[in-house]
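Q: how does the following fold in three dimensions:
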Amino acid sequence: MSTLDQDLASQIERLRAEGCEIIRSEKVSGASRDGRGELEIVLQFLRSGDELVVARLDRLGRDTRDVLNIIHECESRGAFVTVLDPHVTTRGEMGHVILTVLGMVAQMERRFIKERQKDGIERAKASGRYLGGKRRIDRHVVRELLAQGQSVAAAARTLGCSRMQIYRIIGEAPPAV
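A: Okay, the predicted model is just below:
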């Protein structure tokens, strides 16, 4: 069981302990709302008097604007938002202020993480230790499929990737012999 799975299990346990009856989860970054289908479903089903409960603010979003937009959407439906860690709710005016500040802190923390990551990559590159990300698609297999007459779309379907990835591989310099 991975750390992410353990974290999810502890969050679910905490939500159940708080009396949450319906729990939805997704394993995507909270950095933006793109691809967050479960969040969209929850927001669509919220009704007046409902409460959206999240274990931590960063589970709701890491961008202040997104967090505030989500809270606004909940409130426009007559629902409340409660964050368990630290325990803050939008049921009172002070909760809005605290959530706004916490959202700003979460966004700032995300920027710091990205800066540290960028600095680490630059140091690793300078010392010759950075090899880049792991390649997910075997370039040789792509070239073989195309040489056999498969279209780019067919090769992408076969490999379970996008056509754009195939086009990028086609555009790469041929391997050194």
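
Q: every contact and neighbour count from this point should use C-alpha atoms.
A: Will do.

Q: show me where this structure has its strands.
A: Listed in chain order, the strands of the chain (DSSP state E) span residues 51-56, 80-85, 88-89.

Q: okay, the angle between the first one and strand 80-85?
A: Angle of strand 51-56 versus strand 80-85, following axes from the mean of the first three to the mean of the last three Cα atoms, to 10 degrees, is 20 degrees.

Q: ok, back up a step: out of the strands of the chain, which gets nearest to residue 174?
A: Closest approach to residue 174 among the strands of the chain (Cα to Cα): strand 51-56, 47.4 Å.

Q: want to put them side by side, so please do this one too:
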Amino acid sequence: MAHIGYARVSSRTQDLTIQTTALTGAGCEKIFAEKISGTRTDGRKELSRMLDYVREGDVLVCTKLDRLARSLPDLLKITETLEQKGVQLRCLDQAIDTTTPEGRMTYQILGAVAEFETSIRKARQREGIDAALAKGDDSPFKGRPPSIKPEEVAAAVEKHGNKAAAARALGISRDSVYRILREAQTTP
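A: Okay, here's the model as predicted:
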């Protein structure tokens, strides 16, 4: 029986040291660690490597459930994979042990709470962005200023005969040509 650790932080600027130290202290012989959002289901290469690596009788150790997954469906999928492989789960900060029915229930409840917290955080973030956008020109979300004027786009379309050729000549996408011309028509 081996103790295998999994550590994750959401962004490249965050540090994994606290988690890896706790996992080492819990007796983990090997630790898989990565810096990637837990809400992403793709690209979590270390999680995939760890799930391939663990064997029957191993114990997967993480510091918290939200380090393993942020959505209940993702958590249940990981749990199913672990169960099929005969691997137990231990969460250090939440005292979860899936070898018992109570531990499995607690695991699922905390997974649902983690998903709820993520939803609340996203809603608050959206409210903040909407409030900033409502400020108008003082908003940090107004985007960068246009790099090309609608007159230049219209002249390029006229010169090259169509929007696709104009886009190539200007070094912008065809969608940008359409958007710039559309915005120019709606702006008084």
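
Q: TM-score of the superposed pair?
A: For this chain pair, the superposition-based TM-score is 0.74 by TM-score structural alignment, normalised by the length of structure 1; 153 aligned residues with a Cα RMSD of 2.9 Å.

Q: if we can go back for a sec, mind putting the strands of structure 1 into JSON lines with mean neighbour count and distance to residue 132 of structure 1?
A: Compiled in JSON lines, the strands of structure 1 are given as follows (neighbours: other Cα atoms under 10 Å; distance: least, Cα to Cα, whole Å):
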{"stretch": "strand 51-56", "mean neighbour count": "20", "distance to residue 132 of structure 1": "32"}
{"stretch": "strand 80-85", "mean neighbour count": "19", "distance to residue 132 of structure 1": "35"}
{"stretch": "strand 88-89", "mean neighbour count": "20", "distance to residue 132 of structure 1": "41"}
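
Q: dump the ones you listed into CSV; add distance to residue 41 of structure 1 as well.
A: Formatted as CSV, the entries for the strands of structure 1 read as follows, by distance: least, Cα to Cα, whole Å:
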stretch, distance to residue 41 of structure 1
strand 51-56, 12
strand 80-85, 15
strand 88-89, 21
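
Q: so how far is residue 112 of structure 1 from the aligned residue in structure 1 for residue 35 of structure 2?
A: Using TM-score structural alignment, the equivalent of residue 35 of structure 2 in structure 1 is residue 27. Taken as Cα to Cα, to the nearest Å, the spacing of residue 27 of structure 1 relative to residue 112 of structure 1 amounts to 22 Å.

Q: one step back: how much space separates the match of residue 35 of structure 2 from residue 115 of structure 1?
A: Counting by Cα to Cα, the gap from residue 27 of structure 1 to residue 115 of structure 1 is 23 Å.

Q: show me which positions of stretch 111-130 of structure 2 end up buried.
A: When neighbours are counted by 16 or more other Cα atoms under 10 Å, the buried residues of stretch 111-130 of structure 2 are found to be 111-115, 118.

Q: mind checking how far that stretch is from the chain centre?
A: Relative to its chain's centre, stretch 111-130 of structure 2 lies at 13 Å (Cα atoms, centre = their mean, to the nearest Å).

Q: residues contacting the closest residue in space to residue 27 of structure 2 that isn't next to it in sequence?
A: Nearest residue to residue 27 of structure 2 in three dimensions, chain neighbours excluded: residue 3, at 6.4 Å (Cα to Cα, 6 or more residues apart in numbering). Contact criterion Cα atoms under 8 Å, 6 or more residues apart in numbering gives 27-30, 58-61 as the residues in contact with residue 3 of structure 2.

Q: name the nearest of these relative to residue 129 of structure 2.
A: Distance to residue 129 of structure 2 across the contacts of residue 3 of structure 2 (Cα to Cα) is lowest for residue 61, with 36.6 Å.
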